[in-house]
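**Student:** pasting the sequence and the predicted model now:
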Amino acid sequence: MMNHMENGGNISSEDVQTLKRNETRSDQKIGGILRHFRKKNGVTQMELAAVAGITPQQIQKYEKGSDRIAVSRLMTLLDFLDINYEEFIKEMRNCN
């Protein structure tokens, strides 16, 4: 994909679609890793949801990647799961 500054600041609709696909893949990857750590720690979706003040259905959406999780909320959940940010990022890099 061409850097949008290289073509005068314009971005093509094809580039926008590629970016959106990449975002969706990232959301799915982040959710999958969150699920991995939740299960590894023996925590239910209900327990994790209670920590964040949200519904278990919202946790399910995050884990499926159908909803994007805010970084601040992710950090709250990782703190509860006793997972540091670096460990999460390392897992992201290892997950293809």
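**Tutor:** Received the coordinates, thanks.
**Student:** only C-alpha atoms from now on, for both contacts and neighbour counts.
**Tutor:** Noted.
**Student:** and the gap between Leu77 and Lys20?
**Tutor:** From Leu77 across to Lys20, the span is 25 Å (Cα to Cα, to the nearest Å).
**Student:** want to compare, so here's the second one:
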Amino acid sequence: MASTRTPRSGQLDAALGERIRRRRRELGLSQSALGGKLGITFQQVQKYENGTNRVSATMLVKLADALAMPVTDLLHEADPAAAAAAPDSQAAQLVAAFGRIRSPELRSAVLTLIAGLAAR
């Protein structure tokens, strides 16, 4: 009978969790540190990242604030089909990420890498 029940979390929950994890790691935060900013345990952060627990609207706003990104960015990337179908969105993400690189040497290296990949 368990197989006929609707699962608590789905593909969208897992995709949102992956985006939360990716951004947390970009910022160099541990699950405990993010949990501290949110007033929750690291276990709860882990459940959000794994897609085990759904993120409420209130927690989504808190997460976006703690991760220093707009809620729309968290939600937009939560739909993997939308990211794949929207190359302009990927370009915008690339430009935004590139803009956060402070080192001129790293920026140059990224440009060289991208130019090399584009030539293939």
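**Tutor:** Here it is on my side, so go on. Keep in mind the model is a prediction, meaning the values are calculated, not measured.
**Student:** between Leu77 and Lys20 of structure 1, which has more neighbouring residues?
**Tutor:** With neighbours defined as other Cα atoms under 10 Å, Leu77 of structure 1 and Lys20 compare such that Leu77 has more, 18 against 12.
**Student:** that one contacts Gly53, doesn't it?
**Tutor:** No. Because the distance of 10.7 Å does not satisfy Cα atoms under 8 Å, Leu77 of structure 1 is recorded as not touching Gly53.
**Student:** what sits against the most centrally placed residue in structure 2?
**Tutor:** The centre of structure 2 sits closest to Arg19, judged by Cα atoms, centre = their mean, with a distance of 2.0 Å. When the contact criterion is Cα atoms under 8 Å, 6 or more residues apart in numbering, the partners of Arg19 of structure 2 are Glu49, Leu74, Glu77, Ala78.
**Student:** relative to Met59 of structure 2, which of those is nearest.
**Tutor:** Leu74 (11.9 Å; Cα to Cα).
**Student:** what about Asp73 of structure 2, helix or strand, and which?
**Tutor:** Secondary structure from DSSP states H and E places Asp73 of structure 2 in helix 71-78.
**Student:** what residues of that helix count as buried?
**Tutor:** Val71, Leu74, His76, Glu77, Ala78 (16 or more other Cα atoms under 10 Å).
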